[in-house]
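J.: quick one, structure for this:
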Amino acid sequence: MKNLMLKVGTFFFKYRNQAFPLIIVALFVAAPPTVSIFGSTELERWKDVVALVVILSGLVLRATVIGYAYIKRGGLNKRVYAKDLVTEGMFGVCRNPLYVGNMLVYSGLFLFHGNPLVVVVGCLVFAFIYQSIIYAEEEFLADKFGQGYRDYCRNVPRWGLKLSAFASSTEGMAFNWKRVIAKDYSTMSSTLIAVVATEFYRLAADSITEQEISYAVVLGALLVAVLAFTGLTSSLKKLGVFDDMTTAH
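T.: Coordinates of the predicted model:
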């Protein structure tokens, strides 16, 4: 089983930027988002609040990771690679904090959609894919860094957050908010777009009533604002506004 997961992990490490959006779109198209839970719109609203909190916690975790110690997750030529073994910042709290953040974001998006099929299948598929990617990375890191990496694995959990280690892991480090914006603005934008698109999908599942037109306009304006933010941030990045940020830890 692990050999299969290593192959799956190697594949998705290389093609995740293309595959993940396709998987999410396929799941969301396969079933419409829920408008009520057991006939209750109040429960649906509370479910959405929980989903948004989960999404936000994932984005905050990603920002914390990148702000303290960024690791280029694209590898080398889209293959698993690491020049150094980074164990400080949030990597002293969890071995895969970015992936934990991603799983929170994806799980929140699936929960926000609400269809049981999407929630269950989406969470299971992405958990399997990320565990496979982690196996592929662990094999590379164990081979390259040997005993140092094995000691690191004994002290730091793979998926859990050892929050008691946060203070010592970030001691003497400065949080780099510019790096967070430069490196993660696309993730923030795509997540917001997914939330807005899902809400509009839910609104337009049947037909938009006169009472819902103003809400649809708000959603459209929010989408435009997110796209404008994305374009502005991309332009500022090209102009070198973020050039003084450190690209390593």
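J.: could you use CA atoms for every contact and neighbour count after this?
T.: Noted.
J.: can you pull the contacts of the residue of the chain most remote from its centre?
T.: Using CA atoms, centre = their mean, the residue of the chain lying farthest from its centre is residue 210. It sits 35.8 Å away. Going by CA atoms under 8 Å, 6 or more residues apart in numbering, residue 210 touches no other residue.
J.: another sequence for comparison is provided below:
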Amino acid sequence: MPPVWLASFLALAWAQKRWLPSGLDLGEAWPAFLGGLLVGGGVLLLALAAMEIRRHRTTIIPRREASALVTTGIYRRSRNPIYLGDTMILLGMICYWEAILSLALVPVFVWSIEMRFIVPEEDHLRRKFRMDFARYCQNTRRWV
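T.: So this is what the prediction gives:
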């Protein structure tokens, strides 16, 4: 499940902050402000995406069969707003903790989520919704 992956990467970033601090001090205000913006934005994306999925009465659980192709609301801007929100939360917490060395985890997280969840989900949607999904992919980017 993607939340487990997010929690694992957050634990790695926290461990890096705790046991391998970078020694970089940006003050208290900026890391907290930037981290708060990113985490807040990520949570907002998650909430908007969940509400849109619920409105269409389809599943939010990866690997379950979708009963509808959601292309409205936040899904007009991103095909994967939940994963984008997860990434923003990870980046925000890395900023908040000033775990600068953990910035390298962000592309690893994105790649892992893409290979483990996004590609299989999109393959399923492509088979089930065919032309509707193809049009959606032409008009909406995978991430942003």
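J.: picking that back up, just give me the match in structure 2 for the residue farthest from the centre of structure 1.
T.: The criterion is TM-score structural alignment: under it, residue 210 of structure 1 has no aligned partner in structure 2.
J.: distance of residue 210 of structure 1 relative to residue 216 of structure 1?
T.: Distance, residue 210 of structure 1 to residue 216 of structure 1, by CA to CA, to the nearest Å: 10 Å.
J.: so how far is residue 224 of structure 1 from the residue farthest from the centre of structure 1?
T.: For residue 210 of structure 1 relative to residue 224 of structure 1 (CA to CA), the value is 22 Å.
J.: secondary structure element for residue 130 of structure 2, which one?
T.: Using DSSP states H and E, residue 130 of structure 2 maps to helix 119-139.
J.: so that helix matches what in structure 1?
T.: Counting by TM-score structural alignment, helix 119-139 of structure 2 pairs with residues 135-155 of structure 1.
J.: can you pull the buried residues of the matching stretch?
T.: Buried residues in stretch 135-155 of structure 1, counted by 16 or more other CA atoms under 10 Å: 135, 136, 137, 138, 141, 144, 149, 152.
J.: so who does the closest residue in space to the first one that isn't next to it in sequence touch?
T.: Of all residues beyond its chain neighbours, the one nearest residue 135 of structure 1 is residue 6 (6.0 Å), with distances taken as CA to CA, 6 or more residues apart in numbering. For residue 6 of structure 1, the contacting residues are 132, 133, 135, 136, by CA under 8 Å, 6+ apart.
J.: tell me how far residue 6 of structure 1 lies from residue 233 of structure 1.
T.: Distance of residue 6 of structure 1 to residue 233 of structure 1, computed by CA to CA: 36 Å.
J.: ok, now residue 138 of structure 1?
T.: Residue 138 of structure 1 is 34 Å from residue 233 of structure 1, where distance means CA to CA.
J.: swap in residue 41 of structure 1?
T.: Residue 41 of structure 1 is 37 Å from residue 233 of structure 1, where distance means CA to CA.
J.: who's more crowded, those two?
T.: Set residue 41 of structure 1 next to residue 233 and count neighbours by other CA atoms under 10 Å: residue 233 wins out with 18 against 13.
J.: isn't that one right next to residue 186, touching?
T.: No: with contact defined as CA atoms under 8 Å, residue 233 of structure 1 does not count as touching residue 186 (9.1 Å).
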